[in-house]
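Visitor: pasting the structure only:
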């Protein structure tokens, strides 16, 4: 802005020979003049009768004057003109603005910013153009603003930093075009991943760094770092890791555990982080005295006490307290008692490091659920979300039940985000439960491969929709092919049949089985509808019906006179129809001891409801697992066995048991048990009975855990015996133990888990088929 104010210099120089008091007076006068000059300038006013705008092409004169906030005829000070000048610049539409008073007219000269013709990105490979376009504010056919472009460059760099590429640099550039247009180009240098080179802990004494690193979602960069997404620094993941560490320690009795801080140091080359968790473990506490007190006349404290499963001396865990509260509340509901609240009162005994827990059965406030509002579910039906609540409108309000319902909603896996909150309803004694969800994709299409030394290479393809038509149902199609087995299966499951906690579904399968070195092929078509439900906290039951069509064939060129396989194949197609059940109890997750658990499974199938065969097949399995040495070593013992009772001795090799390499290691499939050795035949026939015991130990072998490589030892002992009838050429009909020992190498790779087994048979029969090495791999992508 030009100005007519000018300061004037004095006409004569001051002579040094004048009296000193005169010199002082003149100096004072000059100083006052310089002080008053700005005030005189600022006090200058302008009476402008007209405003003229120059240089604008797209923006009207009235718009420019409107931005200035002044009007013709106003008496304006220098400060008013400066404010108008700043207002026009702040509009972000002009590169430069100049105010020039010409008589009674104010001339506003502007240079407009160009419009953006196109926006392009150069140098980006990790993030696509569509993703970057969503991160910026600049848009085509809008006015270009350098400040906005700079902010967009920062936003793009932050998007790369979220993926661990903190060295990314973004430079906005413009290319001038005709008609005052520009192309906006963001030149991107992506840089390399800033990986987590080291995850360390300070203050941990009870658990090693190796053990704690296995708990965290964040991982160290390993030899396969190009496959990992969890070896980069993500702030939200660090917060999650802190909570996971607290849960890990508190579930093992360390109630005072806390994370005092997390230090993240960036390497000098800006290509890696060194992260350190500072922790305070505290002391381990156990449960002390467990008591129950009732403040309700209809609730017998002794009855509630007998319901509890916690015993003194057990390592303290908050999850056990929560499960006990749920158990007591369920008892109150069965007794018809409403508004019952269970309050755990915990007393600390620092002398013996125990926590006494007193469960108080009391009346809670009389609050009812007015309604449950669900928002954000554009695909999923309301009833799918409502089925996760064990309460409905009008029921007593229980905060713990609402929390558990929220966890069940999250566990569905249908939503990227879900929030469940309660707020006051239309009356003080009512609440409204708000459920806000955000849908996510629930369908998946996978392709992959398998490899086993038993069956060679195979291909796997599958489609799964976990929320079919938004009804919470699961539909899956699986196809797997290999030289030995071709399997095609369609399955459907309704997890909440008629709104109850009962799963109903079916599996339709077609299987073509040709075991290596076997002379026959089994073609099996099956249809198996089922019903599954929960019996207890850790026990489930499945009831099923099975229909099978089994065709056994032997190529003409492979026929051997008098062989068992040939006689069984001559029977032709057999139809099997039967009912069965599977009972399972699993305490490995959520049991009293987080480092130990037991799985028990019992299955029985009775065939004879029509069809061509009649037998009862029973199998049972027990697995006991325990982690020792701070969880570094896992010990596992497995006992399993089975029996077939066939009144008419009409079982075939398809119906009998055939132990695989996963059941007893060191032998080929059908490598042990009864064998038919008539003539040139050497056919494994399977057996009506089997019993196996497996003992495993898994442990680290000294390599960094981010490599995912660990070792193991195993010892297997078992037998497979007995076939139908008295067959003179069959060997191995009698019970005979086999024993094997071996070492395993486990490699948990991003493309799938690899397991290498090296075994040696300590006890076997001469006709057994030994297998000293076995490799398995399964991967999907």
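Guide: Thanks, I have it. Note that the structure is predicted; figures quoted are calculated from it, not measured.
Visitor: contacts, neighbours, all on C-alpha from now
Guide: Fine.
Visitor: by contact count, what packs against the lengthiest helix in the chain?
Guide: Criterion DSSP state H: the longest helix present in the chain is helix 20-42. For helix 20-42, the elements it packs on are helix 78-90, judged by 3 or more CA pairs under 8 Å, 6 or more residues apart in numbering; DSSP states H and E.
Visitor: Can you name the next helix or strand after the helix it packs on?
Guide: Sequence order places strand 94-102 as the next helix or strand after helix 78-90, per DSSP states H and E.
Visitor: and the angle from that next one to helix 78-90?
Guide: Here the directions of strand 94-102 and helix 78-90 differ by 150 degrees (axes from the mean of the first three to the mean of the last three CA atoms, to 10 degrees).
Visitor: if we can go back for a sec, what residues sit buried inside the longest helix of the chain?
Guide: residue 41 (16 or more other CA atoms under 10 Å).
Visitor: hmm, who's touching whatever helix or strand comes next after that helix?
Guide: Using DSSP H and E, the helix or strand that follows helix 20-42 in sequence is strand 45-47. Identification of contacts with strand 45-47 by CA atoms under 8 Å, 6 or more residues apart in numbering yields 73, 74, 75, 76, 77, 78, 104.
Visitor: ok, now which ones touch the first one?
Guide: Taking CA under 8 Å, 6+ apart as the contact definition, residue 73 lies against 47, 48, 49, 50.
Visitor: If we use 10 Å, what do you get?
Guide: Residue 73 sits next to 46, 47, 48, 49, 50, 51, 104, 105 when contact means CA atoms under 10 Å, 6 or more residues apart in numbering.
Visitor: and the comparison structure, right after this:
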């Protein structure tokens, strides 16, 4: 009897054959049976005259023969037969493979994987079917693949991990249907959210744990852990936390700062983590001697150094270095010097804890921008992204400018992610800049509720779109109604008019008020187009036109004659400007900032009203005591000079309770003491100074509660005519429009919550007039749902 060999490899699942749900097979069983008539020393050799394929329906026979690679009419060893099986099984196209030698013929029996009839999800409550369907690649009418199904299960489990549900499990199963079809079911067992129970630091001596926790994106679980998602533990978030923590220290001069390691320890209940940052702070350094040098002929390095805003003694900051280099490179371009590179050469003085910086100007490589390729923007127009570049095709390539462009694109807030990179172009002297973005929703429709002690309860419906039609334009509309007022508004903004740093805005508003702290009603219709542009790095100028019609009506008989004579409608046409200098967010000192603002409106460009209205504001903020205490101070003042007779109450200054705490809105200032109602009349002049301090109160930082104290001092005064008669008529002694000083002190409770920052003010006037209306408590909340 001749020796015979049968190599059979079977991948079966008996529960599938029975038609019941089954787990996807994870193990391949290899069965190799060799029967010999007599003992043999060497492996059996075969010669196949033909190869027959059985069981294939979709896969071509020639394709399987190619994978098998069995030659006809030649000697074939048993090992080659087994290798043929392996090649066919490794294609992932077949549920089972069996190779059977039958004399001079080799029979290959295959069972193809079934077609997916339906993909479904079971057990998921936290994540919707629609969201999960976007994660899986197994789809109906495609061939079922166990490996792909397992990858899809991992993707779903990963989404749950991203949501903080670390113990969630996903089990892919199949249900056999007729005609070689299966239903693919992902059985999901959801788990609770793993929160961040505690964030602590080791090695920090100059900043408290509480201060450093405010820097991180990860948050500790607090009072509202059931509804706040920011305290969910996300492992990927730790990389971002390490970066922002490093930036925090380096911007404060800690050049040697290091994060030695970050540990995340799971609690015994497996529902929360303890995160510990092990840091090494080092010492804080200041800028020492600042110099500039140049290897370029005819270039005055001192002229470039003059554009720096860094002073010796300032706290060292990499951002300040970057900004100075950017200014120098812009100056080089303005002077027609291309390919100029500025490299900071830093000399360390450990004894004085200073860093001397020499800005070295040199000629960089001659590399040009060949092309800018943008991908991923399905809605946003290419030009919206391109206008953030300061270079175009054919310009010299500047790596620093490309990095800053990437930051500007991310700052648009149109994209989930925005990556900007450069690669070599058609020659070593050219580069191609690739921009890869992933868009995110930029529109919203909201229904809101608000409450304040000034206006009571209010409801609002608003629509906004920050990237209208993908053009980078902003559009919005709001309808709100409160206890004593209704407001309708529309706004449109084009941030880059004519593809320049020129913002065009258009605002339209209609407001009705009913006896808001007064015994008369008003309506106001207003439209205001404006343009705004920078005139220096921190200074911007806005130019505007105002057209408004205001009406005073339903004046109570018990109100002042001044109000009765101001009743009616007046059309105002005015032009104006606002000049602003703001370093609160972009200044060199991360612990302080200042806003200086001056605006004027000139009415009389047509219309019924003529006046000049001026307002000045100064606001400053600084953190002290290792940034635990925040000091704020503000001063604002205004003057209204009427050119056409008497000013109107709708144009005069009236202070709200936010501008002057401790008093009801619009309740201080000139009064007609003879009038029964003693309505506040507003004033032509006002000035108010505010100082406050915010500090921790000893509660855990995750509660988001801090305390504060404040003091407000100021007044509203001045009328053109104190008896309502013609200009120059005798002054009635009953009207008090003197500049009486008012003052109030109080304490505040700040609470950062999921519905926004809340502020509770408890105030007490310490200097007031008898007719002023006090307000001892003020609370404001605004939310959307």
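Guide: Everything's here; your move. Being a predicted model, the structure only gives us computed values, none of them experimental.
Visitor: ok, of the contacts of strand 45-47 of the first structure, which one's closest to residue 633 of the first structure?
Guide: Distance to residue 633 of the first structure across the contacts of strand 45-47 of the first structure (CA to CA) is lowest for residue 78, with 81.8 Å.
Visitor: In contact with that closest one, which residues?
Guide: Neighbours of residue 78 of the first structure in contact, by CA under 10 Å, 6+ apart: 1, 3, 41, 42, 43, 44, 45, 46, 84.
Visitor: Residue 6 of the second structure against residue 98, yeah?
Guide: Yes - with contact defined as CA atoms under 10 Å, residue 6 of the second structure reaches residue 98; the gap is 9.4 Å.
Visitor: who touches both of these two?
Guide: residue 31.
Visitor: Which one's more surrounded, those two?
Guide: Neighbours per residue (other CA atoms under 10 Å) separate residue 6 of the second structure from residue 98, with residue 98 holding more: 21 against 18.
Visitor: about what we covered before: for the contacts of residue 73 of the first structure, which PyMOL command selects only the ones that are buried?
Guide: A single PyMOL command selects the buried members of the contacts of residue 73 of the first structure (16+ other CA under 10 Å):
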select buried, resi 46+48+51+105
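Visitor: What's the separation between the residue nearest to residue 57 of the first structure when sequence neighbours are not counted and residue 93 of the first structure?
Guide: Excluding the flanking residues, the one nearest residue 57 of the first structure by CA to CA, 6 or more residues apart in numbering is residue 112, at 7.7 Å. Counting by CA to CA, to the nearest Å, the gap from residue 112 of the first structure to residue 93 of the first structure is 6 Å.
Visitor: Quickly list what's touching both of the two.
Guide: Overlap of the contact sets of residue 112 of the first structure and residue 93 (by CA under 10 Å, 6+ apart) consists of 59, 143, 144.
Visitor: which SSE is the first one in?
Guide: Same thing as residue 59 of the first structure. Per DSSP H and E, there is no helix or strand for residue 59 of the first structure.
Visitor: what do you get for residue 638 of the second structure?
Guide: Going by DSSP H and E, residue 638 of the second structure is in strand 629-642.
Visitor: That strand: what's the following helix or strand?
Guide: strand 671-672.
Visitor: Helices of the stretch 251-400 of the second structure, residue ranges please.
Guide: Secondary structure of the stretch 251-400 of the second structure (DSSP state H, counting those that start in this stretch): helices located at 301-305, 318-334, 382-386, 399-411.
Visitor: Turn the ones you listed into JSON lines, including mean neighbour count and distance to residue 176 of the second structure.
Guide: Rendered in JSON lines, the data for the helices of the stretch 251-400 of the second structure read as follows (neighbours: other CA atoms under 10 Å; distance: least, CA to CA, whole Å):
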{"stretch": "helix 301-305", "mean neighbour count": "17", "distance to residue 176 of the second structure": "76"}
{"stretch": "helix 318-334", "mean neighbour count": "18", "distance to residue 176 of the second structure": "62"}
{"stretch": "helix 382-386", "mean neighbour count": "17", "distance to residue 176 of the second structure": "49"}
{"stretch": "helix 399-411", "mean neighbour count": "16", "distance to residue 176 of the second structure": "48"}
